[in-house]
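Asks: attaching a predicted model along with its sequence, questions to come.
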Amino acid sequence: MIPTQHDILIRHGLVIDGSGAKRLPADLAIDGDRITALGDLAGHRARTEIDATGLIVAPGFIDAHAHDDIALLDQPDMRMKVSQGCTTVIVGNCGFSAAPLTPRETYPDDFLLGDESWYRFPRIADYFAHLDHQPAAVNAAALVGHAALRAESVGDLTRPATPAEIAQMRARLEEALADGAIGFSTGLEYPSSRAADTGEIVALAEIAGKAGAVYTTHTRNYDHHFREALDEALEIGRRAAVPVVLSHHQGDGPENAGHVAWSLPRIDEARNAQPVGLDVYPYNAAATIIDPVFVLSAARVLINSSQPHPEMAGRELDEIAAEWSIDREAAAVKLSPGGAIYFCQDEQDVQAILTYPPTMIGSDGLPGGEINHPRLWGSFPRVLGHYVRELGLFDLETAIHKMTGLTAKRFGLIDRGKLAEGAYADVTVFDPDVVIDRATFTAPSAESLGIQHVLVNGAFVWRDSKPTGARSGRPLKRETRLASLTLSQPHVTEIADF
């Protein structure tokens, strides 16, 4: 029997449940960390009641592509995420994860998750234990980064791993998956992993496949060899018998403008034979390390930081190169290591990827302070305000599904990403007429508008548009929540659903 006295009641809201179904007026009751009733609850009472008249009540947003591994530890209020309505982050993307990493004196320059003093978790279990004892405001599910495995096991990162090194990485990955990691990620465009050949990745990805986990990939190239890189990612999924998630699907440089005319049909074709998903951030500019390879395909490059030339932060690369009387590639070498924003994508392509039904929403933001991009603070309200309300690309129900139910299914997050009796009480309440991003490339940390309340596991972490200080997030461990995604002669409709 459903109780009529509750911990929390959210009344009179328009409920969008995360499934893609149309909104319905309903009340929502929460007891402990679970949703206990949904519907007309006029006769029910609660210790805390919220009037959501005119507001949307949705599942808490899940950031499908986050780099918050260390932010969860040194910025546990996670204001940049809860202010957007996010209640869960998927960390360990692009091959970079805070664990497993044995402490050492130096790390590769492309490890940009944050303060290196936090690289002190030899096992994923150690990382989860820290989050259990010192929780953050949001939940976290963790991927194991290929670059972290290489740093642990490969003597020279500029070459492919030897068979003995691959065997060691496979053992470390198997251990991490047993500890609760949800999958394996690569960043094959980055220096730490660039030398790895396809066979090395297949050998590791098949460990994820056997464990019922996923393989996410920042592919080997997004500009001149974009087609080949996409094909390689799909090949790895087939050979390793593992579901593939294509990270921040994009085509960089003028030669790839309009790539969606072939790349999305290519993904559709693959989805008829293997599980393939993808995520995107809602901007036409990327942000990452300063790399001479990356600067060649960007229309503009804005320098965020430079260790040898900190005075150049905030300036355009072409201006710096002209001042130094060298080309932009040489200027990038001189400025490295550091961070930059690359204006390299076609806006119409971004919109086409956003509207593609299998696409999830991810921020891809780097919270370490080196690379400032508005996507860290603005991605989810930007979709809701700019792309839904202002441009009308799709409706709110579709947008919220891409931020919640779809992502929960991709990563096997059981009882997350939905509003239903028995589901965890991760809830976001927002004003659909107001919600919008305010972060820009010149003010990248400006908070968004319109997010009224956010609950994580039944506790308010954001109330009346302000943080509460509560830290009710949890590490979400695979062995307790991951629905099996292994490939044992799956039916085509099951593959298309992934």
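Replies: Sure thing, it's come through.
Asks: CA only for contacts and neighbour counts going forward, please
Replies: Noted.
Asks: next one: the residue nearest to T186 when sequence neighbours are not counted relative to Y190, how far apart?
Replies: Once flanking residues are discounted, T186 sits nearest to G95: 3.9 Å by CA to CA, 6 or more residues apart in numbering. Counting by CA to CA, to the nearest Å, the gap from G95 to Y190 is 9 Å.
Asks: show me what the top strand by length along the chain is packed up against.
Replies: Looking across the chain with DSSP state E, the single longest strand is strand 5-15. In terms of contacts (3 or more CA pairs under 8 Å, 6 or more residues apart in numbering; DSSP states H and E), strand 5-15 is packed against strand 24-31, strand 45-51, strand 56-59.
Asks: coming back round to it: so which of G95 and Y190 has more stuff around it?
Replies: Applying other CA atoms under 10 Å to G95 and Y190 shows that G95 carries more neighbours, namely 26 against 23.
Asks: does the more buried one really touch R150, like I thought?
Replies: No - under the criterion of CA atoms under 8 Å, G95 makes no contact with R150, lying 9.6 Å away.
Asks: anything in contact with each of these two?
Replies: S193 (CA atoms under 8 Å, 6 or more residues apart in numbering).
Asks: so of the helices and strands packed on strand 5-15, which one's packed in deepest?
Replies: Most buried of the helices and strands packed on strand 5-15, by mean neighbour count (mean count of other CA atoms under 10 Å): strand 56-59, with a mean of 29.
Asks: in three-state terms, label E235 for me.
Replies: helix (DSSP: H, G, I helix; E, B strand; the rest coil).
Asks: second structure follows, compare the two:
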Amino acid sequence: MWDRLLSISPWHGVTTTVIGNCGFGVAPTRAAHRKLILQTLEKVEGMSLDALQAGVGDDWPFETFPQYLDTLEQRGSAINIAALFGHTPLRLYVMGEASTERAATSDEISAMKKLMREAMDAGAIGFGTSVSVSHNGYAGRPVPSRQAAVEEMDALVSVMGDIKRGLMQITIGRDFSTRHMAEVSRKYGVPVTWTALLSHLYGPGGHRKQLDLAAEQRRSGALVIPQVSCRPLNFEFTFAEPFIFDVMKFMNELSQAEAGAPGTRRRAYADPAWRDKLRSELTPLFRNWWDRVVIAWAPSHKELEEQPLASAAATLGKDPVDLALDLALANDLQARFRMAVMNFDETEVAELITDPNTIIALSDAGAHASQLCDACYSTYLLGHWVRERGTFTLEQAVHNLTQRPAETFGITDRGVLAEGRPADIVVFDPKTVGPGPLKRVYDLPAGADRLVAEAHGISAVVVNGQIIRRDGKDAVAANDRLPGRVLRSGRAA
């Protein structure tokens, strides 16, 4: 809401962004729920609450989703915006805080369907949701969408089937499987795209089984499209908000306890018995994880920075868990660790990104900003997978960054350069294009930090015929009249 230039996506040649993924967003929202929505984003998306409150402010000029789209349109943006209708704010709007606790009644589902139709009529390009066990909101409670029954999901997708427009985007979990996705896709003729299919996520060879399943579903008449990433998933985390471990029940319970009694975390981290429990729980979930963790920032022990945690622990004669928690406690829980979570096997990643039934995506731009920076995946694809590895031709990579996603999301007038089409253009040098190194900056509201990477080899970014970036610098200012548009489904833009 506060960054009309939508950095850093345009730095890397993005001219249209899709918001509302995973079902998170800020509309519809009643005034009484605004703080809870921001607290949910703080927890589940790793966003600074101080930055959110300072950036969004107290006077929201919208309540409903149509009003939200109008607000975005009136404010303007450097690049185009297409919006999914978010399941989490929808459930909170209809059910209140009970949305985090139970399934909806038939009357509540009917109310949600009406709001879904209202959102689609206003220009939403589809419906975003999540049933991921890692998606926990304020005080460790499940985000509202996780409590939705299959019948509720079916009812909301049926709205798009009725108007023959829109797609479903879902972050996968046990309660709404790829089988359910195929069923609703066939039933209503609605595409379903899910996140995330990554190397190592499903165990040895698991990615291949998912690709085979996607092909089988396509043959059966369902359009189920896994989203894949072309980059290794590297997270920076702290033990103040250890988002990366939220799949572990006892860590989530600790988050809930901390919300009610601040200081609970510190006491747990200092407790030898609690440390033993963490050790035993980590092993089956994060195989060989010590070898993939680096000490990124620890002011109390600068000499250990950029060292692998396992080797630093061995040198000091400590267990890695003990060293990690000792560093956390010595640095007010702000010591940072960097972990290659998954997607680091390039042979498997190559299979994922070249499969005809997947779509390359997952920038997470705007979310997890202090933990990772994958908004540079477009330049990484062009630099690493085209120039360095030769996995794609340049033409194939450009297609995967333009026409393929535009067609998937039903953005009908974008994705190709043709007479009469909007002039969204990126001018780049194939010999030098790529992302620069990650760096941490403190430019968010309230001085909050984020990770960014500049782009190399991009000489111009053009949106709707206007140059917005030239030679790595903004060619427009945040207070200018900006060329980006809200792309509303069912309407040429």
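Replies: Yes, it's here. As the structure is a computational prediction, the values presented were derived from the model and not from experiment.
Asks: can you pull the TM-score for these?
Replies: The TM-score (TM-score structural alignment, normalised by the length of structure 2) is 0.70; 393 aligned residues with a CA RMSD of 3.7 Å.
Asks: just to revisit the earlier point, got the contact list for the residue nearest to T186 of structure 1?
Replies: 144-148, 184-188, 193, 217-218.
Asks: quick one: buried residues of the longest strand of structure 1?
Replies: Going by neighbour count (16 or more other CA atoms under 10 Å), the buried part of strand 5-15 of structure 1 is H6, D7, I8, L9, I10, R11, H12, G13, L14, V15.
Asks: of those residues, closest to V293 of structure 1?
Replies: Ranked by distance to V293 of structure 1 (CA to CA), the buried residues of strand 5-15 of structure 1 are led by V15 at 46.6 Å.
Asks: what lines up with that closest one in structure 2?
Replies: In structure 2, no residue is matched to V15 of structure 1 (TM-score structural alignment).
Asks: for E232 of structure 1, same thing?
Replies: Match for E232 of structure 1 (TM-score structural alignment): H180.
Asks: same deal with V244 of structure 1?
Replies: Match for V244 of structure 1 (TM-score structural alignment): V192.
Asks: could you do D126 of structure 1 as well?
Replies: Per TM-score structural alignment, D126 of structure 1 is aligned with Q67.
Asks: for that match, helix, strand, or coil?
Replies: Q67 of structure 2 is classified as helix under three-state DSSP.
Asks: quick check: closest non-adjacent residue to the aligned partner of V463 of structure 2 in structure 1.
Replies: Residue pairing (TM-score structural alignment): V463 of structure 2 is matched to V456 of structure 1. Nearest residue to V456 of structure 1, sequence neighbours excluded (CA to CA, 6+ apart): D426, at 4.5 Å.
Asks: which one in structure 2 is aligned with that neighbour?
Replies: By TM-score structural alignment, D426 of structure 1 lines up with D424.
Asks: could you do F61 of structure 1 as well?
Replies: Checking with TM-score structural alignment, F61 of structure 1 has no match.
Asks: count of neighbours near F61 of structure 1?
Replies: 33.
Asks: got a list of what it touches?
Replies: G85, C86, T87, T88, F380, I400, M403, T404, G417, T428 are the contacts of F61 of structure 1 under CA under 8 Å, 6+ apart.
Asks: ok, now L72 of structure 2?
Replies: M1, V486.
Asks: in the strand or helix carrying it, what counts as buried?
Replies: Per DSSP states H and E: L72 of structure 2 is located in helix 65-75. By 16+ other CA under 10 Å, the buried positions in helix 65-75 of structure 2 come out as F65, P66, Q67, Y68, L69, D70, T71, E73.
Asks: re earlier: tabulate the helices and strands packed on strand 5-15 of structure 1 (a markdown table), appending distance to T158 of structure 1.
Replies: Formatted as a markdown table, these follow (distance: least, CA to CA, whole Å):
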| stretch | distance to T158 of structure 1 |
| --- | --- |
| strand 24-31 | 53 |
| strand 45-51 | 56 |
| strand 56-59 | 44 |
